[in-house]
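Asks: Pasting the sequence and the predicted coordinates here, then a few questions.
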Amino acid sequence: MKRGEKMVKMITTSKEFSKENPVEFNSVQLKSNEDPQISVISYVPEFIKPVTTEPEPVFQDHTSATEDKYPPNEVSTSKLCEIIVVEPLQNNLNCTRTPLISLSSNVKVPTPISNNSFLDLQIIPYLPNDQPGPSTNIMESADVSDSKSEESTNVLFSGQPKTSCNIIISESDISYEDDDDSSFNSIPDSQKDFSSDDVDNDPDFILRKDLAMSSTSSEDEIATVNENLENTVDDGNKKAKTGRKRKAVPEEWSKNKAKLLRNSGKAYTSTSKSQKQMQERQIKPTCTEKCKLKCYNKISEEKRKLIFMNYWKMGNLDKQRQFINKHVTAIKPKYRYIREGSTRKDYNHAFNFEVDREIIRVCKTFFKNTLGISDRPIRTVISMQNSTVGGFLNEDKRGKHRKHNKLDAAIIDGIKEHINSIPRIESHYCRASTSREYIEGGLSIAQLHRDYITKCRLENVPHADYQIYYNIFTKEYNISFWSPKKDQCEDCAAYNNAEDKEPLKIKYYSHLEEKDLVRKEKELDKENANEKCIIAVYDLQAVMPCPRGDVSNFYYISKLNVLNFTIYELGSKDVNCYVWHEGEGARGVNEIGSCVLSYLRNLQDKIKDDFDVIFYSDNCCGQQKNKYMIAMYIYAVTYLENLNSITHKFLIKGHSQNEGDSAHSVIERNISRSLKSSPIYVPEQYITLIRTAKKKGNPYKVHELNHESFFDIKKIADGVGSNFSSNEDREKLKMGDIKVVRVEKKFNDRFYYKCSYKEDSFKTVMVKTRATKKKTNLCSELQPLYSTKLDVSDTKKAGILTLIDKNIIPRFYKNFYQSL
């Protein structure tokens, strides 16, 4: 439908259509010497004015609605009305909805338009199919195959194909002569399908014209009634699944399901103890011949069924009460005589239905039986009418007393204080991209609540129940009991969540291609691994807290962090574990570089021939992807005689899962099994569990480190050179863009790199420039990183010693913690 046009119902009764081929129109049918019985729907522009001339009929081939092929002297408008040939409406009872936008006109006839051509035409109202209601058939199906009608539609105009379509028109699309739609042209195109009130968008909207159009109602609306309840629940589930914590889904509650079924007139099972099966609502017989109003003759059975269906289709008690309130009015006589002592205070009431925009009064029996209700809802509405002003009924207030006890602010503060007293650790894998904190696994919210109650009783203060504690813990804190096992790729998540994926497509597919290439390259290196080419993956395991046990007191103190750096050889599947705690060293590039250098020295002692090493790791810039590690690699190939080269290949961010994770998983399972029998008091117990974690094959090799085991790796970079930011071609280099780094013994003044696994050749960076060759000197002696042990925070140390004083930790371990 074009901008500025309106859809109108129109039957033309003009006899001046054509002098040579007269055609007569009645209120519903179009007749001529050749044409059959057809229905007429016209699309008329808003600006069409009455025609004063009598144009000759022009019968043309099928054309588009936008083409103007008629002479200007025949019609005084720039656009013509369309005549759409359809099947007879009274026979098309089993109709199927067809969007108006898909209708195409097969006939173009220049028809004079007059202002008096708007007559009554039955139009099928657009009923929403998303409301539940009883599965009552509105009417009996009719046979739509009429051989005469099929033949007649083919001879209306020669050479034109028959067009058979069904038209469903919403009330919002129907315009009348007195409408004021001068602002219609200013409405955006995206909103042209709806009127200003958007009644088609309201699932609870019921057209008043439903009663007048019962003869053309579609059975499809009844077929979808039973599916609406399931769809409503499904939609609720989809929405409720969003979020980190499980949320309430009221649509899934049995009481709400039963309530929706009850309000929709469907059969349901009572939620009381009786579990009584309630039957579906059925329309009841009309009143008898004794009725003074003769209601059974006023409204047909088909329209009664439509009233019944629309009433229960609302599925809302407040709307049903409003419907009854609208159609029940009090009869107030001029004079009223009340007997002395009579308890009757209410007036008599009249009942009516609105059919074809006509108010039809009916008796109470006819009213109740048509809606399939009893006296109770009517009495409820009448009592509400007496207590309201302006004719508006109050909403249903059952279960909405709103007299909830307000929780004391001191109790809420006590809960938050208890939760804040629990030490949390940051994520090892996702600490750069998430604010979620983690509590050591093994506890639950229920256990925390029990500890909270014990604490409140000792302090003689009131406490809250579990549900309040749970709500505060899950809704106001971003805390989890388990650390994530792998990173989530930011690039993949950004692409999947983006509405407009086109700008991100190139970056996204390049990202996936790099991921596949590095994995294929790792598999190829794994197959070629031998004694002269060592392929290894290294990574730092998640922090292991100490002490650790099932006693609740362990969870309310800050613990000592134990670190485990693993190097997994892909060829031999040997695993080297370097273990230390935070009192001996941190977890930066100096500690990681010292572990890698120690591993390379062990290879030097183990392998007598020349060999090469290829490392794989993640992209942690603070630990291994920086100039200090490159300097350490140059130092290693310079002073280790048999080491020819070191190549470091970085896995793609977000997809850095590797074989080293399997070793971490085996260790963590062994720790979990051990905790079931006894707590872990000191880091030495972790070392024993790591050694015994692998039950088959070679056990893990554990290297116990202390503060004397770490070297100042950053000092090596000063002796190697100063240029790590530009290559030989004077191109700028960012460490974050590097995918592969390689150093060789022959050229210890440079390193080679690739920024993509699709590149065939390396680029070169001269670490020692001409200006720095004389100033820098790579010393063979490494300087120790620490001269003494590292200080542990006083709060952490005091908390652990408190557990020792309470005999929760054996006093045997007191000397160890005092020496921290």
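Replies: Structure's in. What do you need? Numbers count the residues shown, from 1 in each chain.

Asks: hey, let's count contacts and neighbours off CA atoms from now on
Replies: OK.

Asks: host element of Pro545?
Replies: Following DSSP states H and E, the helix or strand that holds Pro545 is strand 544-546.

Asks: Could you look up the next helix or strand downstream of that strand?
Replies: Assigned by DSSP H and E, the successor of strand 544-546 is strand 560-569.

Asks: circling back: what residues of the strand holding Pro545 count as buried?
Replies: For strand 544-546, burial by neighbour count (16 or more other C-alpha atoms under 10 Å) applies to 544-546.

Asks: Adding distance to Met309, write the residues you listed out as CSV.
Replies: Putting the buried residues of strand 544-546 into CSV (distance: C-alpha to C-alpha, whole Å) gives the following:
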residue, distance to Met309
Met544, 66
Pro545, 66
Cys546, 69
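
Asks: what about His401, which SS state?
Replies: coil (DSSP: H, G, I helix; E, B strand; the rest coil).

Asks: quick one on the thing from earlier: tell me which strands and helices the strand holding Pro545 is in contact with?
Replies: Under the contact criterion of 3 or more C-alpha pairs under 8 Å, 6 or more residues apart in numbering; DSSP states H and E, strand 544-546 touches strand 560-569.

Asks: just to revisit the earlier point, out of the buried residues of strand 544-546, the closest to Met384 would be?
Replies: In terms of C-alpha to C-alpha, no member of those lies closer to Met384 than Pro545, at 66.0 Å.

Asks: next up, a second structure to put side by side with the first:
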Amino acid sequence: MRQKRGKKRPCNPDNWVMKKTKTLRNSGLGYVSYKSKRSVSARKIRPSCGSKCRLKCSEKIKEEVRQQLFSGFWSLGDVQRQREFIVSYSDEIKPKYRYSSTQNFRAMNRAFYFDVHNVRMRVCKQFFMATLDINARTIQTAFSKKSSTGFVAEDRRGKHNNHPTVDPEIKESVPQFINSIPRNEGDNVHSVIEKQISRHLRASPIYIPDQYVTLIQSAKKTGLPYKVHVLNHETFYDLKVFAESFGSNFNVNTERSTVTWHDIKIIRVEKQHANSFFYKTSYENEEFKEIDVRGNKRSRPRKSMPSQISSQLVLAYSKKIPLAENKKKDIKDLIQKRIIPQYY
């Protein structure tokens, strides 16, 4: 049995674009910046310090070993562990002379090392940075995270508490505003009926309109069932002729302002005002505005609503509307091919 998929998908941070970009960056691989969309090339070993180096780094450590050191450093894939590597393979050296007459003493020197065949070999700073393809700022940042006890502090980027937040009053006002909007019961009825029809279509097709009547009546699982009023051609009236008999103003209100129907949110009709209807263009408005369908022009006398409405109504159809010939032909063809059972 296939598991039903919920509306909310589970969180999978490994598939986030920013997460993938961060993993590539920390692994020394090429990536595309999430913010600037700039392509950044992969890390690679830079040329060594050369033959003039006082420590003779190039002679002590061959290119094959440099490649192993480079691969091992970037395979860590975590900026925290990379900083710990830099700190653990470098030492601060106090200079021999520090002049006491100046306020700014000479900064501490640093010695850098690599482990080669279990032997700790000292190298110069240029060789250290070129082998790992890092810069002086990376080393400076690693030492700034080092505490007095020798531990490297955790990377706190994105883990602070200074995140932008939404005012609690705004959060509370959103559900209050939603709850203040009048509920349309028709939307709920429509949703229940659509679910019932969808469930039925998964099991078997619908061939005739009478099947919809049964489905609608049985759509409600609790409470009284829906009442279905079946309509025919004698149920529809020609309202165009009826509307012309008493008025056709639907765009100008009693304040002589033009009304845009797309802006209307609520419409109300009252029995005692048969010639008018009332509307609101915002849920926050307290008062309704009125539109008199008879018109507002002073030069033209207003028409009154006919006293006997039923006598003014004319049937829209005098007989059943027949099927179009092409449609009837297609239905017969489906029956002959037994796509529609012959019973129907």
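Replies: Received the coordinates, thanks. Treat the numbers as computed from the prediction; the structure is a model and nothing was measured.

Asks: whereabouts in structure 2 does the strand holding Pro545 of structure 1 align?
Replies: Under TM-score structural alignment, strand 544-546 of structure 1 has no counterpart anywhere in structure 2.

Asks: Without its sequence neighbours, what residue ends up closest to Gln126 of structure 2?
Replies: Cys49 (6.0 Å; C-alpha to C-alpha, 6 or more residues apart in numbering).

Asks: For that neighbour, give me its contacts.
Replies: 57-58, 124, 126-127 (C-alpha atoms under 8 Å, 6 or more residues apart in numbering).

Asks: If burial is judged by neighbour count, which of those residues pass?
Replies: 57-58, 124, 126-127.

Asks: for the stretch 1-150 of structure 2, what spans make up the helices?
Replies: 17-26, 57-60, 63-74, 79-88, 125-132, 136-144 (DSSP state H, counting those that start in this stretch).

Asks: Quick check: buried residues in stretch 290-310 of structure 1?
Replies: Residues of stretch 290-310 of structure 1 classed as buried: 294-296, 299, 301-310 (neighbour count, 16+ other C-alpha under 10 Å).

Asks: Which strand or helix spans Leu224 of structure 2?
Replies: Counting by DSSP H and E, no helix or strand carries Leu224 of structure 2.

Asks: what residue of structure 1 takes the place of it?
Replies: Under TM-score structural alignment, Leu224 of structure 2 pairs with Ala586 in structure 1.

Asks: Counting neighbours, what do you get for its match?
Replies: Residues within reach of Ala586 of structure 1, counting by other C-alpha atoms under 10 Å, total 17.

Asks: likewise Tyr207 of structure 2?
Replies: Neighbour number of Tyr207 of structure 2 under other C-alpha under 10 Å is 11.

Asks: can you tell me how far it sits from Val230 of structure 2?
Replies: Distance of Tyr207 of structure 2 to Val230 of structure 2, computed by C-alpha to C-alpha, to the nearest Å: 17 Å.

Asks: How about Val87 of structure 2?
Replies: 84 Å.

Asks: Which one of those two is surrounded by more residues?
Replies: Val87 (21 against 8).

Asks: Mind telling me what element Val192 of structure 2 is part of?
Replies: helix 185-203.

Asks: contact partners of that helix?
Replies: Here helix 185-203 of structure 2 makes contact (C-alpha under 8 Å, 6+ apart) with 212, 215-216, 219-220.

Asks: between those residues, which is nearest Gln336 of structure 2?
Replies: Tyr212 (23.9 Å).

Asks: How many neighbouring residues does that closest one have?
Replies: Neighbours around Tyr212 of structure 2, by other C-alpha under 10 Å: 16.

Asks: can you confirm it is in a helix?
Replies: Yes - residue state for Tyr212 of structure 2 (three-state DSSP) corresponds to a helix.

Asks: quick one: it and His229 of structure 2, what's the gap?
Replies: 12 Å.

Asks: Then Tyr31 of structure 2?
Replies: 64 Å.

Asks: Of those two, which one has the most company?
Replies: Tyr31 (18 against 7).

Asks: To which residue of structure 1 is that one aligned?
Replies: Aligned partner of Tyr31 of structure 2 by TM-score structural alignment: Tyr268.
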